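Asks: Provided below for reference: sequence and predicted model.
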Amino acid sequence: MRWTLKPKPTQEDINRLSRELNVDALVAHLLLQRGIHNYDEAKLFFRPELEHLHDPFSMKDMQKAVERIESAIENQENILVYGDYDVDGTTSVALMASYLQESYPNVATYIPDRYEEGYGVSFQGIDYAADNDISLIIALDCGIKAIEKVVYATEKGIDFIICDHHRPGENLPDAVAILDPKQEDCTYPYKELCGCGVGFKLIQALASRKGKTAEDLILYLDLVATAIAADIVPITGENRVLAHFGLQVINTSPRIGIQALIDQVKKRTLTITDVVFIIAPRINAAGRMKHGQHAVALLTETDFNMAQQFAQEIESFNAERRNLDQETTEAALLQIQENDEENRFTSVVYNENWHKGVIGIVASRLTETYYRPTLVFTKSGDKLSASARSVKGFDIYNALEGCSDCIEQFGGHMYAAGLTLLEEQYETFKQQFEKVVSETIDPHLLQPEISIDAPLELNQITPKLMRILKQFAPFGPGNMTPVFMAEGIQDTGYARGVGEEEKHLKASISQKGSTPIGAIGFNLGNKLGLVANKKPFDAVFSLDENEWNGTVSLQLKLRDIR
């Protein structure tokens, strides 16, 4: 691990903000690193309000989108809400469909089959719309590159409204309206919404025409917060407001489908991290193992018993997904080793029998192991399909653009993408991708980095500091959990390996005679030798609360030690 200390704000700025907010210097330091420079910005950060949301009509084409939907309702047209099979897509469809169906019955939903249709808008989906006399498709979390598909729909008398957040290509589909804040000529002030977030802006605009405000839409924010967490978008600005209130809904009055998922895991209060690791994988499992429509059915269900039944089905899909994920990861690691590819700049692996539903997870696992841009391919019909994952600081989307002559189609973000290519192009692509990455990546990026906010003496750790840090939540990109570094600490003689195969490290540590504090280091059991026998060491950690037998105590969550 590469330890990197973030630049420290000037002492003058720290002292000024510390006085203005009446907080200690460490808290002022952390706030300045998050771009908070004065009382008003701090108030926005610590006390998000729905009134801080931007005017939805400042998004390009919003007026056109609203007018087309209103006209469809007035003329009794059939509307199809179309979304991708991942968490962002299925929550978007559940959001839009449940909002429209409150006052208008002629609304159907459609999620493409991951295996038959693949990612995004499909010709089959448009045929389904035509066969069912649907004249308006609202596409969510997809569509920004569906140029041919929109032409095909137009020929069949079907209009498109596209709500997307992916990067547009050079040309745009000829849709009635395109809502995507990443369009160059869109002046919407916040660019980092997820697909479900763009969908929420559309229902916010529709509701405003009936005299309603964001307050009236708060019960939809459990879906938006789930999508924000799962899609790993920055939790800054508008996303922070949406995530803050969405988490409140999840923990107090979630929709029946989300409550049924929570009941499966019997957890009380959920953080954004719990949403990422508990709710999101289960919603995703439907599209990975069976069909994304199962997730939409769960998230729009209003009968508690039916929701419980759907949640149990999804739980079984998730268990199946975990087993496949483990088997495929082991096979992929073996392929890299057998081909003697440990020293490349990239990992590119392929097996025609790997399950398409888990290749994205496997790509993430391989990236954790070898820490380099990674693609995992499988057979999909007569083509190969891949999921791509990157390392911090490297734009895999740009790297794929550099190999576009070998690729049939691709789309995605800086850190995650999907693509298809012809089987005969696989070896050429693999060599070209390695060449592009090796020529463009900074070698530093191939070593995982821990970004440290500030040094911290153990005697500075108090319940008051913990109370303030908890108010920094929800955490995520752009506002990560504060990470600290302490030097010259030592175990009090308690350190031991815990868990299965003693994989984790548990210790009680002190610094210069300070009161000992508990510490847990997940997957750091192999570093027990560094701390045994009261040897001094340095540690990178975040602060955490440990609840045991009804007692809550502070502890360090160790990230790395040396």
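Replies: Nice, I can see it.

Asks: Every contact and neighbour count from this point should use C-alpha atoms.
Replies: OK.

Asks: longest helix in the protein, by residue count?
Replies: Counting residues, the longest helix in the chain under DSSP state H turns out to be helix 304-338.

Asks: Against which helices or strands is that one packed?
Replies: helix 256-265, helix 280-285, helix 293-300, strand 347-350, helix 359-370 (3 or more CA pairs under 8 Å, 6 or more residues apart in numbering; DSSP states H and E).

Asks: Centre of the chain to that helix, how far?
Replies: The chain centre lies 19 Å from the centre of helix 304-338; the measure is CA atoms, centre = their mean, to the nearest Å.

Asks: that older thread, nearest to Val531, of the helices and strands packed on helix 304-338?
Replies: helix 359-370 (24.3 Å; CA to CA).

Asks: And the next helix or strand past the closest one?
Replies: From helix 359-370 onward toward the C-terminus, using DSSP states H and E, the following helix or strand is strand 374-380.

Asks: and the angle from the longest helix of the chain to helix 359-370?
Replies: Here the directions of helix 304-338 and helix 359-370 differ by 50 degrees (axes from the mean of the first three to the mean of the last three CA atoms, to 10 degrees).

Asks: Let me know which of the helices and strands packed on helix 304-338 is the nearest to Gly493.
Replies: Gly493 sits nearest to helix 359-370 of all the helices and strands packed on helix 304-338, at 31.5 Å, using CA to CA.

Asks: What helices and strands are in contact with that closest one?
Replies: Going by 3+ CA pairs under 8 Å, 6+ apart, helix 359-370 lies up against helix 304-338, strand 374-380, strand 383-389.

Asks: May I see these organised as a markdown table, with mean neighbour count added?
Replies: Compiled in a markdown table, those are given as follows (neighbours: other CA atoms under 10 Å):
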| stretch | mean neighbour count |
| --- | --- |
| helix 304-338 | 17 |
| strand 374-380 | 25 |
| strand 383-389 | 25 |
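
Asks: how about the ones you listed, which one is nearest Gly476?
Replies: Nearest of the helices and strands packed on helix 359-370 (CA to CA): strand 383-389, 18.0 Å.

Asks: So which elements touch that closest one?
Replies: helix 359-370, strand 374-380, strand 416-421.

Asks: okay, now the one to match up with it:
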Amino acid sequence: MRWTLKPKPEAEKVASLKKALQVDDVVTTLLLQRGIDNYEAAKTFFRPSLNDLHDPFLMKDMDKAVKRVESALLQNENILVFGDYDVDGTSSVALMSSYLKTKTDSVATYIPDRYDEGYGISYKGIDFAHDNEFSLIIALDCGVKAIDKVAYAKEKGIDFIICDHHRPGNELPNAIAVLDPKREDCEYPYKELCGCGVGFKLIQALASKDGRNVEDLVTYLDLVATAIGADIVPITGENRVLAYFGMQVINANPRPGIQAIINQVKKEELTITDVVFIVAPRINAAGRMKHGNYAVTLLTETDTFLAEQYAEEIENFNSDRREADKRITEEALQLIEEQDEQERFTTVVYQETWHKGVIGIVASRLIETYYRPTLVFTKSGDKLAASARSVSGFDVYNALEACAEHIDQFGGHKYAAGLTLKEENYEAFKQAFEDEVSKTIDKSLLIPEVKVDMKIDLSEVNDKLWRIIKQFAPFGPGNMTPIFMTDYLKDTGYGKCVGEDDKHLRVTVTQTGKEKLVCIGFGLGDKLDVVSNRKFFKAVYSIDENHWQGNVSLQLKLRDIKA
């Protein structure tokens, strides 16, 4: 791994903030690195408040959206809530439909079939709306580029309200309202909401017309926090407030569907990281293995007994997903090993039987072994479909754009994309992609990077620092878990490999001989020789706590170690 130490903030800024907050250099530095440079900003960061949420009517077209929904409610029109099949999409649909059902019975939901209809608004969905006399579709987490489909709906007498967070194209769909903070003409102060976040702003605006405020909507925030975590959007600004209060709901009084998932994994208090790795994959598994409708049914169910049954069903999908992803990853690794020995800058593999719902996960798994831009292909109808994943710092979308002559269709963003092409173009594309990446990638990006906040002494790791760091949560892009570096560490003689196949490293370290801290290094079992025989070594780590037999103690979670 490459260890990159973040630049130190200016000494005057450290001194000024330290004096204002009465905290030590470590905490002051961590705050300044996160753009928090005065008392008020620190107060907002450490004490999130629902009052910090912006007025939803600052979003372009919000007044038009509210007016159209109010008119539909008044006329008792049939409203179809439409969303993507991933966590953000299904959470958004659950949020909007749950809220509207408190106003009318004339609401239904629609999630496109991942395999039959693909991503986003579909003609099939619009035909369904027309056949069942829906006159308004509210689309969430999709639609900002669906110009032809919105026009098609208009011909059939169906209006659209779009709640999206993806970057629009040069032209917007001819919808009643396009709510998207990334619109160039939208002056909404916070640009990084997820699709469910945009949906929440719409229900906030609707509720305000009934004289209700945001405190009355807190019960919906378990869905918003789940979508924020799963969609990997920055946990800064408004997202931080929504995630903070959403996590409180998840841990105190979540909706039956989320509670049913938590009951299955038997975890007491969840962090947003748990939401990302425990709750989100289960919700996602429905759309990957069967249909996103199962996720919406679970997330909107109010009966505890039924929610438990739905969660069990989704747990089975998740087990199938895990088995498929493990098997396909093993097959893909075997294929890569069998390929020629020349140095490659990309990984591109194809097997026609691989499950389309897990190829994105498999691409991410392959990057864990071969750290380079990766594409995993499978057969989809008469074409090949692929999921692309990238390494930190490299724009895979641009690389695909450069190979567009071999591709039928592609879309996505810097680190993740999807594409389809004709089977006869596969080999030419594979070579073109390799050529493009080898030409444009900075070779240092092919070594995984760990960004280190600051270098500290082991004596500075104590309960007080840990108590403050816990208040930095929820963590995520824009506010990652602090990573520290300490050198001249020494094992006290108890270092050993632990876990299945001795994969992990457990070591008790000291720096001066006075302090001792237990460290756990997941996946670092092969580095036992670095710490053996009391050799000096340096480490990058986060601070964590270990719960064992009712006792709680500080421990270091090692990210990497070097002699």
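Replies: Now that the structure is in, tell me what you want to look at. Bear in mind that the values here come from a model prediction, so they are computed numbers and not experimental data.

Asks: List the TM-score for the superposed pair.
Replies: Once superposed, chain against chain, the TM-score is 0.98 (TM-score structural alignment, normalised by the length of structure 1); 562 aligned residues with a CA RMSD of 1.2 Å.

Asks: related to what we said a few turns ago, of the helices and strands packed on strand 383-389 of structure 1, which stretch is the most buried?
Replies: Most buried of those by mean neighbour count (mean count of other CA atoms under 10 Å) is strand 374-380; its value is a mean of 25.

Asks: What is the mean deviation of that one from its aligned residues in structure 2?
Replies: Comparison of strand 374-380 of structure 1 with structure 2 after fitting gives an average deviation of 1.4 Å (mean CA distance after the TM-score superposition for structure 1).

Asks: For that strand, which helices and strands make contact with it?
Replies: Using 3+ CA pairs under 8 Å, 6+ apart as the test, strand 374-380 of structure 1 ends up in contact with strand 347-350, helix 359-370, strand 383-389.

Asks: Contact partners for the residue nearest to the spatial centre of structure 2?
Replies: Nearest residue to the geometric centre of structure 2 (CA atoms, centre = their mean): Ile232, 2.6 Å. Ile232 of structure 2 sits next to 476-477 when contact means CA atoms under 8 Å, 6 or more residues apart in numbering.

Asks: Can you classify it by secondary structure?
Replies: Following DSSP: H, G, I helix; E, B strand; the rest coil, Ile232 of structure 2 is assigned to coil.

Asks: I'd like to know which of the helices and strands packed on helix 359-370 of structure 1 is closest to Trp3 of structure 1.
Replies: Here strand 383-389 is closest among these (CA to CA), at 22.4 Å.

Asks: List the contacts of the closest one.
Replies: 356, 359-360, 363-364, 367, 373-379, 396, 415-423.

Asks: that older thread, same list (the helices and strands packed on strand 383-389 of structure 1) but as CSV, adding distance to Thr273 of structure 1.
Replies: Compiled in CSV, those are given as follows (distance: least, CA to CA, whole Å):
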stretch, distance to Thr273 of structure 1
helix 359-370, 17
strand 374-380, 24
strand 416-421, 19
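
Asks: closest to Gln511 of structure 1 out of those?
Replies: helix 359-370 (31.7 Å).

Asks: Give me the range in structure 2 that the closest one lines up against.
Replies: On the basis of TM-score structural alignment, helix 359-370 of structure 1 is assigned to residues 359-370 in structure 2.

Asks: ok, now stretch 422-432 of structure 1?
Replies: The counterpart of stretch 422-432 of structure 1 in structure 2, using TM-score structural alignment, spans residues 422-432.

Asks: How about stretch 480-488 of structure 1?
Replies: Using TM-score structural alignment, stretch 480-488 of structure 1 pairs with 480-488 in structure 2.

Asks: Between the two ends of the matching stretch, how far is it?
Replies: One end of stretch 480-488 of structure 2 to the other measures 26 Å (CA to CA, to the nearest Å).

Asks: Just the residues contacting it, thanks.
Replies: By CA under 8 Å, 6+ apart, stretch 480-488 of structure 2 touches 30, 451-458, 469, 473, 475, 511, 536-543.

Asks: thinking again about what came up before, now the helices and strands packed on strand 374-380 of structure 1 in TSV, with distance to Lys503 of structure 1?
Replies: Putting those into TSV (distance: least, CA to CA, whole Å) gives the following:
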stretch	distance to Lys503 of structure 1
strand 347-350	26
helix 359-370	16
strand 383-389	26
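
Asks: and of these, who's closest to Phe57 of structure 1?
Replies: That would be strand 383-389 among these, by CA to CA, at 34.3 Å.

Asks: Quick check: that closest one compared with structure 2, mean distance?
Replies: Compared with structure 2 after fitting, strand 383-389 of structure 1 deviates on average by 1.7 Å (mean CA distance after the TM-score superposition for structure 1).

Asks: equivalent range in structure 2 for that strand?
Replies: Under TM-score structural alignment, the match for strand 383-389 of structure 1 is residues 383-389.

Asks: Quick check: buried residues in stretch 214-229 of structure 1?
Replies: For stretch 214-229 of structure 1, burial by neighbour count (16 or more other CA atoms under 10 Å) applies to 214, 218-229.

Asks: In TSV, list the residues you listed along with distance to Glu338 of structure 1 and secondary structure.
Replies: Output for the buried residues of stretch 214-229 of structure 1, formatted as TSV (distance: CA to CA, whole Å; DSSP: H, G, I helix; E, B strand; the rest coil):
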residue	distance to Glu338 of structure 1	secondary structure
Ala214	56	helix
Ile218	53	helix
Leu219	52	helix
Tyr220	49	helix
Leu221	47	helix
Asp222	45	helix
Leu223	43	helix
Val224	43	helix
Ala225	42	helix
Thr226	39	helix
Ala227	38	helix
Ile228	39	helix
Ala229	36	helix
